[in-house]
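# Okay, sequence plus prediction incoming.
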Amino acid sequence: MPRITFIEHDGTAHQVDAANGQSLMRAAVDNGVPGIDADCGGECACATCHVYVEPDWLARTGQRSEMEQSMLGFAAVAQDNSRLSCQITVTDALDGLVVRMPDGQH
């Protein structure tokens, strides 16, 4: 089971074991990680599961879809490494992934 580290804006780290096939958002919500609001429930209809993927991991998390890119337009501080965690599917290749969360979800 891949282990994912979510780091809050204040530096607090949360390591979770995530099942293959689930989204990063679902792994965070199921494990009580604060800062992933997931208002739309993973439908890519908001930006409240916004994370920053560590640069070394970007290629492994896949490309943003047009819909994800559009939704990131609602994020307060989108960056080149911004992703919606609902759009990243957990695989064994993501074991050790580190994502950071913004100061707040907007």
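Looks like it arrived, so ask away.
# Could you use CA atoms for every contact and neighbour count after this?
Fine.
# contacting residues for the residue nearest to the spatial centre of the chain?
The structure's the chain has its C-alpha centroid closest to Ser85; by C-alpha atoms, centre = their mean the separation is 2.7 Å. Contact analysis of Ser85 by C-alpha atoms under 8 Å, 6 or more residues apart in numbering lists 23-25, 49-51.
# go on, Met101?
Residues in contact with Met101 (C-alpha under 8 Å, 6+ apart) are 6-9, 35-36, 50-52.
# on that earlier part again, quick one: the residue nearest to the centre of the chain and Met101, what's the gap?
Look at Ser85 and Met101: by C-alpha to C-alpha, to the nearest Å, they are 10 Å apart.
# want to compare, so here's the second one:
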Amino acid sequence: MARITYIEHNGTEHVVDVPNGLTVMEGARDNNIPGIEADCGGACACSTCHVYVHPDWVAKLPGIDPMEEDMLEFAYQPDPSRSRLTCQLKVSDALDGLVVQMPEKQI
């Protein structure tokens, strides 16, 4: 299990425990965290689960695969160094302490 901090665009923080094997997106969905819409349900077919990863965590995450990279082009104000799709981040003990911030909106 990993404790993940989700920060809304307005600064409101939600700290939740997410079971291993779920995605960061599923953790947000299952805990009713606003700001991650996940319209495609986690199929990496949209960009509505886009977040900015805290700088301390960028290098600790697995690399971005080409499909995620393509979908990030459709995200609202993507940051080439910090943007990720939460549906592509599988939760494990290694993600304990992860901090992500939602953009102003999802598109």
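Alright, I've got the coordinates. What you are looking at is a predicted structure, and each value in this text was computed from that prediction instead of being measured.
# hmm, back to that, please flag which of the contacts of Met101 of structure 1 sit within strands.
Under the assignment DSSP state E, those contribute 6-7, 50-52 to strands.
# between those residues, which is closest to Glu43 of structure 1?
Closest to Glu43 of structure 1 out of those is His50 (13.0 Å), distances taken as C-alpha to C-alpha.
# quick one, strands of structure 1?
Going by DSSP E, structure 1 shows strands at 3-7, 13-17, 50-53, 82-84, 98-100.
# Which among those is found nearest to Gly41 of structure 1?
Nearest to Gly41 of structure 1, of all those, is strand 82-84, at 11.8 Å by C-alpha to C-alpha.
# which outside residues touch the closest one?
Strand 82-84 of structure 1 has contacts (C-alpha under 8 Å, 6+ apart) with 25, 44, 47-53, 64, 68, 72.
# and those, which are buried?
Buried by 16 or more other C-alpha atoms under 10 Å: 25, 44, 47-53, 68, 72, out of the contacts of strand 82-84 of structure 1.
# returning to what we had before: got the strands of structure 1 as TSV, with distance to Val29 of structure 1 columns?
Output for the strands of structure 1, formatted as TSV (distance: least, C-alpha to C-alpha, whole Å):
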stretch	distance to Val29 of structure 1
strand 3-7	11
strand 13-17	10
strand 50-53	13
strand 82-84	13
strand 98-100	14
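# Ala76 of structure 1 is nearest to which of those strands?
Short answer: strand 50-53, nearest of the strands of structure 1 by C-alpha to C-alpha, at 9.5 Å.
# Tell me the helices and strands packed up against the closest one.
In terms of contacts (3 or more C-alpha pairs under 8 Å, 6 or more residues apart in numbering; DSSP states H and E), strand 50-53 of structure 1 is packed against strand 82-84, strand 98-100.
# Helices along structure 2, start to end?
Using DSSP state H, the helices of structure 2 run over residues 24-30, 66-72.
# winner for burial among the ones you listed?
helix 24-30 (a mean of 22; mean count of other C-alpha atoms under 10 Å).
# average gap between that one and structure 1?
After superposition onto structure 1, helix 24-30 of structure 2 sits on average 0.3 Å from its aligned residues (mean C-alpha distance after the TM-score superposition for structure 1).
# how far does that helix sit from the chain's center?
9 Å (C-alpha atoms, centre = their mean, to the nearest Å).
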